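1. no letters, just coordinates:
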């Protein structure tokens, strides 16, 4: 597929007014920057078009606000993560269909959002068989690659090649339960399969992720964290062993994870949407058996730490798609 390698500016010329465009990522990382940046520049330079932007999770302002500012979004499907897009929706300038992670892909497969014209996906690379090597975020990328009529791949050169093999890509069968019996079990492939005929362009990106400002937890967050630790201690005494923990992110939850790193808990299993900074401390403290997540939500320093010590952290992580939070997992 070397003949598909091109610039973001050329790839942006592929878009047409009214297209349904699917992408994936978190509010901080994992989403393709260069292609959407070039699309916003194309619109700003006098080539007006509006797309339906489909992604179950919130995306960063590098996509949402950049396109909203130039009037490039007709309809946002999924959830919203950026200020300017949220304001445009509230003013009635952009349509909005809310969809939760784990549900949006199901609805897309049933045709609720119409035909998906193109999927724009960030990746760490492409293997010799032409399969996509995911990076720090999976979420709904496998579904969009399968459902879209065309695919644009953005290879992020900041994603370490050593991430190959850390993913578990499984496509649920309609109406069937997902045969996942343990968060650390593998039931799929490390790669996202893609029909090479669909791949229209391959673009390279070399931009750092936007850093997440961090601050010490306040008194209330610490009190909440201590109550959560006390609850888990009580449950361990009652059950003998803790089940996998699903933890979100934020000051209180980060404080809770930091307390666990200094506790006597061990062999903890986490079943998460996104993994945050304190999990690296927990691994280094010998408290973690494994982490199943869909994406990383690290600060700049934590991401550098993860990438520079990848061989150390690699055995603890399994990245899975958005079905992880769907009703098919029992």
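-> Sure, I can see it. What you are looking at is a predicted structure, and each value in this text was computed from that prediction instead of being measured. Numbering: from 1, shown residues only.
2. rest of the way, CA atoms for contacts and neighbours
-> Fine.
3. what about residue 61, which SS state?
-> What DSSP: H, G, I helix; E, B strand; the rest coil gives for residue 61 is coil.
4. residue 17 touches residue 51, doesn't it?
-> Yes - Residue 17 is within contact range of residue 51, at 6.1 Å (criterion: C-alpha atoms under 8 Å).
5. and residue 52, what does it touch?
-> When contacts are counted by C-alpha atoms under 8 Å, 6 or more residues apart in numbering, residue 52 touches 18-21, 73-77.
6. assumed it was part of a strand.
-> Yes - Residue 52: assigned to a strand according to three-state DSSP.
7. please enumerate the strands of this structure.
-> For the chain, the strands defined by DSSP state E occupy 20-23, 51-55, 73-78, 95-98, 118-123, 125-126, 132-133, 150-156, 199-205, 268-271, 274-275, 288-293, 295-296, 317-319.
8. just how off-centre is the last one within its chain?
-> Chain-centre distance of strand 317-319: 12 Å, with C-alpha atoms, centre = their mean, to the nearest Å.
9. what does the fifth one give?
-> From the chain centre to the centre of strand 118-123 is a distance of 12 Å (C-alpha atoms, centre = their mean).
10. ok so, going back, which of residue 17 and residue 51 has more neighbours?
-> Taking other C-alpha atoms under 10 Å, residue 17 and residue 51 do not tie; residue 51 has more neighbours (20 against 14).
11. list the contacts for the residue lying closest to residue 217 once chain neighbours are set aside?
-> Nearest residue to residue 217 in three dimensions, chain neighbours excluded: residue 251, at 5.5 Å (C-alpha to C-alpha, 6 or more residues apart in numbering). Residue 251 is in contact with 216-218, 221, counting by C-alpha under 8 Å, 6+ apart.
12. need those in JSON lines with neighbour count and distance to residue 150, can you?
-> As requested, the contacts of residue 251 are exported to JSON lines (neighbours: other C-alpha atoms under 10 Å; distance: C-alpha to C-alpha, whole Å):
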{"residue": "216", "neighbour count": "10", "distance to residue 150": "45"}
{"residue": "217", "neighbour count": "17", "distance to residue 150": "45"}
{"residue": "218", "neighbour count": "11", "distance to residue 150": "48"}
{"residue": "221", "neighbour count": "18", "distance to residue 150": "46"}
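13. for comparison:
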């Protein structure tokens, strides 16, 4: 297929002020890199000439620096959805410059289809190969790329030579029908294929192909500290105990893991535990630890929406394609995060929290209830529908000045009805079948840091025994947060009788 070719700078000038632009990629990989960076430079030129230039951004999730660093620094973004994880975009969101819609990742494709986010003018996506019929092979992620190219008026493709043809056959691209015509997803095992290896494209929409040769350059993980190791060990030991008592089938169940250092450590700890059988994964993000576990025979199969790997780990995968070609599959997030698949497969979901309250509600997104951190991502997609939903968090933040276990979360992303297990480096609270008072006692005793246990016991005693199903004290519920804002330390909280 002979699509028009041009430079990134030429392609950037096809983007106009007020356009809604879809950007491919997921968890900062498989993201177009050259054209977004060129759009940022073009925006600066337009602003210097006294002309307005801002666009709306719809992505699959977190992108790379070309999108979420360069564009906000150029003041070129007016709207952004969904998940992001970049300090510059976060600053623009919290200042009010960028209007941010935090959406469940499983829903964003459907929202695009129905136009809830506005008409999409242009989709910019990354491909590793353009096929003779005009369709293309995606790179290290799928995200919502099939949705973007299906519903955008125009398409710009970055053809990235960095991956060669090594990713061909690693994708399962399936675009669901919309209600009421949607059919069941015929997935009963993480490796079941229901789609095609390529992304379908209407050739008439493609207005530019830009050649690149750029790796994703994912940052490495921080060295594990004692708290992270302890959280991983607690999760691993808990799942082994559930396995032994029959609470998990002897075959084990597929795992989902969130992003970041703690999630990577938890998966590594599970793989290293000889009492945990070799397992499969049905997840969003495939991180470094999974590559190692597959080579060790500890992970049988993994399906996800992105290969969020450092360059070294990606090279390891590429050097063992005889193994990974049979044990790894990339899908769109509309499938990996879909409630139907999560519930049918019986996923054990492992996600992280910013804070949790003593009754089991989780805040994943808002610092002190007001400042956006990253977004809800897919954690609630999995938490609400999983066989077993586990949330992890270190019990302390800011050197001990903040307790991650609080009387009441300042923002609720996953409620007590979705949070089954809570884990900190202090221990595990199994909240299943427990009343609010019972949950509070378990969480304080097993998960709170010793520096805050007495403070939390004091809070609970304020309202217990007063005929309340959930013993909250409304005038004291946020005293710990207020103490931090006023004094810099939650330990200075004073409750009113």
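-> Done, it's in. Remember, it's a predicted structure, so these values are computed and weren't measured experimentally.
14. what does the superposition give as a TM-score?
-> Overlay of the two chains. TM-score (TM-score structural alignment, normalised by the length of structure 1): 0.94; 330 aligned residues with a C-alpha RMSD of 1.7 Å.
15. grab the longest helix from structure 2 for me.
-> Counting residues, the longest helix in structure 2 under DSSP state H turns out to be helix 226-245.
16. what residues of that helix count as buried?
-> Of the residues in helix 226-245 of structure 2, 227-240, 243 count as buried by neighbour count, 16 or more other C-alpha atoms under 10 Å.
17. what's the counterpart of residue 269 of structure 1 in structure 2?
-> Aligned by TM-score structural alignment, residue 269 of structure 1 pairs with residue 280 of structure 2.
18. got the contact list for that match?
-> Going by C-alpha under 8 Å, 6+ apart, residue 280 of structure 2 touches 190, 253-255, 299-302.
19. same deal with residue 457 of structure 2?
-> residue 444.
20. which residues in structure 2 does stretch 71-89 of structure 1 align to?
-> With TM-score structural alignment as the criterion, stretch 71-89 of structure 1 aligns to 75-93.
21. residues in contact with that stretch: which ones?
-> Stretch 75-93 of structure 2 is contacted by residues 40, 43-44, 53-63, 65, 68-69, 71-73, 97-105, 108, 372-377 when judged by C-alpha under 8 Å, 6+ apart.
22. number of residues surrounding the nearest residue to residue 57 of structure 1 once chain neighbours are set aside?
-> Once flanking residues are discounted, residue 57 of structure 1 sits nearest to residue 79: 5.5 Å by C-alpha to C-alpha, 6+ apart. Residue 79 of structure 1: 20 surrounding residues under other C-alpha under 10 Å.
23. next: the one 5 residues further on.
-> As a burial measure, the neighbour count of residue 84 of structure 1 was computed by other C-alpha under 10 Å and equals 17.
24. again, but for residue 210 of structure 1
-> With neighbours defined by other C-alpha under 10 Å, the count for residue 210 of structure 1 comes to 15.
25. kindly report the same for residue 204 of structure 1.
-> Residue 204 of structure 1: 22 surrounding residues under other C-alpha under 10 Å.
26. tell me the contacts of it?
-> 7-8, 34, 154-157.
27. can you add neighbour count and give those back as TSV?
-> Converted to TSV, these look like this (neighbours: other C-alpha atoms under 10 Å):
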residue	neighbour count
7	16
8	22
34	25
154	24
155	24
156	24
157	16
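28. TSV for those, including distance to residue 296 of structure 1?
-> Converted to TSV, the contacts of residue 204 of structure 1 look like this (distance: C-alpha to C-alpha, whole Å):
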residue	distance to residue 296 of structure 1
7	27
8	25
34	20
154	18
155	17
156	15
157	17
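29. between the residues you listed, which is closest to residue 276 of structure 1?
-> Checking the contacts of residue 204 of structure 1 against residue 276 of structure 1 by C-alpha to C-alpha gives residue 156 as the nearest, at 20.5 Å.
30. which residues touch residue 175 of structure 2?
-> Contact analysis of residue 175 of structure 2 by C-alpha under 8 Å, 6+ apart lists 146-147.
31. now check structure 2 for the residue matching residue 278 of structure 1.
-> Looks like residue 278 of structure 1 aligns to residue 289 there (TM-score structural alignment).
32. the nearest residue to that match once chain neighbours are set aside: neighbouring residues, count only.
-> Nearest-residue entry for residue 289 of structure 2: residue 268, 5.7 Å, with adjacent residues in sequence omitted and distances by C-alpha to C-alpha, 6+ apart. By other C-alpha under 10 Å, 21 other residues sit near residue 268 of structure 2.
33. same check, this time on residue 47 of structure 2
-> 16.
34. name the nearest residue to it, sequence neighbours excluded.
-> In space, residue 47 of structure 2 comes closest to residue 53 once its chain neighbours are excluded; the distance is 6.8 Å by C-alpha to C-alpha, 6+ apart.
35. structure 1: which residue goes with the one you found?
-> So residue 53 of structure 2 corresponds to residue 49, using TM-score structural alignment.
36. sorry, back to before: what does the residue nearest to residue 217 of structure 1 correspond to in structure 2?
-> Under the alignment (TM-score structural alignment), residue 251 of structure 1 pairs with residue 261 in structure 2.
37. what of residue 295 of structure 1?
-> Residue 295 of structure 1 maps onto residue 306 in structure 2, by TM-score structural alignment.
38. its match - how many residues pack around it?
-> Close neighbours of residue 306 of structure 2, defined as other C-alpha under 10 Å, add up to 27.
39. could you pull up the residues touching the nearest residue to it once chain neighbours are set aside?
-> Leaving aside its chain neighbours, residue 306 of structure 2 sits nearest to residue 141 (4.0 Å; criterion: C-alpha to C-alpha, 6+ apart). For residue 141 of structure 2, the contacting residues are 25-26, 29-31, 305-307, 330-331, by C-alpha under 8 Å, 6+ apart.
40. if we go to 6 Å?
-> With contact set as C-alpha atoms under 6 Å, 6 or more residues apart in numbering, residue 141 of structure 2 has these partners: 25-26, 30, 305-306.
41. can you check residue 2 of structure 1 too?
-> Here residue 2 of structure 1 is in contact with no residue (C-alpha under 6 Å, 6+ apart).
42. picking up where we left off before, now structure 2: which of the contacts of residue 52 of structure 1 match?
-> For these, the subset whose aligned partners also touch in structure 2 (both residues aligned by TM-score structural alignment, their matches' C-alpha atoms under 8 Å) is 18-21, 73-76.
43. PyMOL command to pick out the buried ones of those residues?
-> Remark: buried members of these, expressed as a PyMOL selection using 16+ other C-alpha under 10 Å:
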select buried, resi 19+20+21+73+74+75+76
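44. in JSON lines, list the kept ones among the contacts of residue 52 of structure 1 along with distance to residue 325 of structure 1.
-> Shown next, in JSON lines, are those (distance: C-alpha to C-alpha, whole Å):
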{"residue": "18", "distance to residue 325 of structure 1": "30"}
{"residue": "19", "distance to residue 325 of structure 1": "28"}
{"residue": "20", "distance to residue 325 of structure 1": "24"}
{"residue": "21", "distance to residue 325 of structure 1": "23"}
{"residue": "73", "distance to residue 325 of structure 1": "27"}
{"residue": "74", "distance to residue 325 of structure 1": "28"}
{"residue": "75", "distance to residue 325 of structure 1": "24"}
{"residue": "76", "distance to residue 325 of structure 1": "21"}
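45. perfect, that will be all.
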